[in-house]
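J.: sequence and predicted structure below; questions after.
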Amino acid sequence: MINSEHKTIIKNGLWDNNPALVQLLGLCPLLAVSNTFINGLALGLATTWVLAGSNGSVSLVRNYIPKEIRIPIFVMMIASFVTNVGLIMNAYTYDLYLTLGIFIPLIVTNCAIIGRAEAFASKNKFVPSLLDGVMQGFGFTAVLCTLGALREMIGQGTLFSGAEQLFGEWASDLTISFYLTDSTFLFAILPPGAFVGLGILIAIKNGIDHKRAEQAKASKASPVQSGEALSHE
């Protein structure tokens, strides 16, 4: 049963406190890897696995870890999950593992992961901590996939290119071509395009939040104004 606390955690992870759009954490892999949808999805799923595993583990042992050495222990726990996901990718999605390269082991240094372990998992029970890790991961993955899709469509004219690297040979038919070109639009493919794309996504989110805040303010003011009008009559 989802209670109000769980709803808040879900909303924070996906929107209100999104690690990429609000906290602005983990931007190095976000900007470097999100040149295609599949790359973004793969890194996002790997990060989600590490976030969920580390959050849950930290929550279980939080009362047994001395405060003075909690950060090194958190890092070692995160590193164990990163090693786990790296070995799985190396075994089952080797080509994609090579494509993502150094950014798989660099998940250990992702500030979003150590930040959630310190700020949330070390202070809450297992279920909320696990849910927080999953939702923060999904929020990060959503931004990676959206940015990757935009950059891939603009830069290469395709979508879901390289899907077979993640899902198997059958997924090669999933690739969609929007236009054919002899050369790619490098600005979209390279990190400068990622900076611009991320800025646009942040601006869109801020615009939506501002519009919602204005609507909420107007809805609260309307009953007050109606009550004042009736009192004058």
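T.: The structure has been received and is ready for your questions.
J.: drop to CA atoms for contacts and neighbour counts, all remaining ones
T.: Will do.
J.: ok, now which ones touch the residue nearest the centre of the chain?
T.: Compute the mean C-alpha point of the chain, and by C-alpha atoms, centre = their mean the closest residue is Phe140, 0.3 Å away. Neighbouring residues of Phe140 by C-alpha atoms under 8 Å, 6 or more residues apart in numbering: Leu14, Asn18, Pro19, Ala20, Gly44.
J.: how far away is the closest residue to Gly26 other than its chain neighbours from Ile104?
T.: Nearest in space to Gly26, with sequence neighbours left out and distances taken as C-alpha to C-alpha, 6 or more residues apart in numbering, is Asn110 at 5.2 Å. Counting by C-alpha to C-alpha, to the nearest Å, the gap from Asn110 to Ile104 is 10 Å.
J.: and the helix ranked longest in the chain, what does it pack against?
T.: As assigned by DSSP state H, the longest helix anywhere in the chain is helix 191-232. Helix 191-232 is packed against helix 27-33, helix 126-156, with contacts defined by 3 or more C-alpha pairs under 8 Å, 6 or more residues apart in numbering; DSSP states H and E.
J.: this is the comparison structure:
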Amino acid sequence: MATSYSRIIRDGLWENNGVLSMLLGMCPTMAMTTSATNALGMGLATAVVMAASSLMVAAFRNYITREVRIPVYILIIAANVTFVDLVMNAWMHELYKVLGLFIPLIVSNCLPLARLEAFAAKEPVLPSFLDGLFMGLGFTLALTMIGSVREIIGAGTLFADASLLFGPAFKFMEIKLMEPDMAILMMILPPGGFLVTGLMVVFKRILDIRAGKGIQMAGAHSV
């Protein structure tokens, strides 16, 4: 079972990454990666929703009939999104105003629904919870990497307004790397989102191919 858990973690964070491998959740990926802080906040909100929804679906999967499963999954996701939305509005209001409409739109994100159908509906509670959690964290990782690149090149900063997400104690995370007039504005506009995301997908693919070749060569030497 430990091996299967490690596989779940590896798939969620890297091998079957929702953005970089499956190309799901492109709407928040394009819209909320104008800065690393926005991307991280959106990703963590999605991860919480995915983990809670996967746990609930796995717990009640024997009571959910096949005919009504999709509406039930959407209802469960919507309930968890409402909870996250209210929590962020209460305790992270400034960041909530930035993320705005995209928190409720987690309901229409393909990634949570896809994992409920593909994994949580068929597996026990703990593996399903871990799958939802690490798929969500993989989504967070991808968004934060894309947002970091776009923010550095497009604004000359990194984790600007991080205190909105983590509180005033984390203001040290807000880094200014260059003057605004040296930045390339296009990178924080929609074309920059498509460009950086595409390059990230290509980079991951190259790493996967090289890793595969390395494993094949190691296997050949051992024979």
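T.: Right, received. Where do you want to start? Because the structure is predicted, anything quoted here is derived from the model rather than measured.
J.: now the TM-score, please.
T.: After superposition, the two chains reach a TM-score (TM-score structural alignment, normalised by the length of structure 2) of 0.96; 223 aligned residues with a C-alpha RMSD of 1.3 Å.
J.: ok, back up a step: the longest helix of structure 1: how far from the chain's middle?
T.: With C-alpha atoms, centre = their mean, to the nearest Å as the basis, helix 191-232 of structure 1 stands 23 Å off its chain's centre.
J.: can you pull the contacts of Cys27 of structure 2?
T.: Contacts of Cys27 of structure 2 (C-alpha under 8 Å, 6+ apart): Asn109.
J.: to clarify, my last question referred to Glu15 of structure 2.
T.: Ser21 are the contacts of Glu15 of structure 2 under C-alpha under 8 Å, 6+ apart.
J.: do Leu150 of structure 1 as well
T.: By C-alpha under 8 Å, 6+ apart, the neighbours of Leu150 of structure 1 are Gly197.
J.: cool, and Ala47 of structure 2?
T.: Gly132, Leu133, Phe134, Met135, Gly136, Leu137, Phe139, Thr140.
J.: try 10 Å this time
T.: Residues in contact with Ala47 of structure 2, defined by C-alpha atoms under 10 Å, 6 or more residues apart in numbering, are Gly41, Ser53, Pro112, Gly132, Leu133, Phe134, Met135, Gly136, Leu137, Gly138, Phe139, Thr140.
J.: could you measure the last one against Arg10 of structure 2, distance?
T.: Relative to Arg10 of structure 2, Thr140 of structure 2 is positioned 14 Å away (C-alpha to C-alpha).
J.: what's the answer for the fourth one, then?
T.: Taking C-alpha to C-alpha as the measure, Gly132 of structure 2 falls 13 Å from Arg10 of structure 2.
J.: of these two, which one has the most company?
T.: With neighbours defined as other C-alpha atoms under 10 Å, Gly132 of structure 2 and Arg10 compare such that Gly132 has more, 31 against 17.
J.: the more buried one matches what in structure 1?
T.: Counting by TM-score structural alignment, Gly132 of structure 2 lines up with Gly133 in structure 1.
J.: for the closest residue to that match other than its chain neighbours, grab the count of nearby residues.
T.: Nearest non-adjacent residue to Gly133 of structure 1, counting by C-alpha to C-alpha, 6+ apart: Ala52, 4.2 Å away. For Ala52 of structure 1, the neighbour count with other C-alpha under 10 Å is 24.
J.: can you find the partner of Ala52 of structure 1 in structure 2?
T.: Alignment note: Ala52 of structure 1 maps to Ala51 in structure 2; criterion TM-score structural alignment.
J.: list the contacts for that match?
T.: Counting by C-alpha under 10 Å, 6+ apart, Ala51 of structure 2 makes contact with 80, 112, 116, 120, 128-137.
J.: now Val85 of structure 1
T.: If you count contacts by C-alpha under 10 Å, 6+ apart, Val85 of structure 1 has them with Leu45, Ala46, Thr47, Trp49, Val50, Ala79, Ala91, Ile104, Pro105.
J.: I'd assumed the fourth one was in a strand, is it?
T.: No. Applying DSSP: H, G, I helix; E, B strand; the rest coil, one finds Trp49 of structure 1 to be helix, outside a strand.
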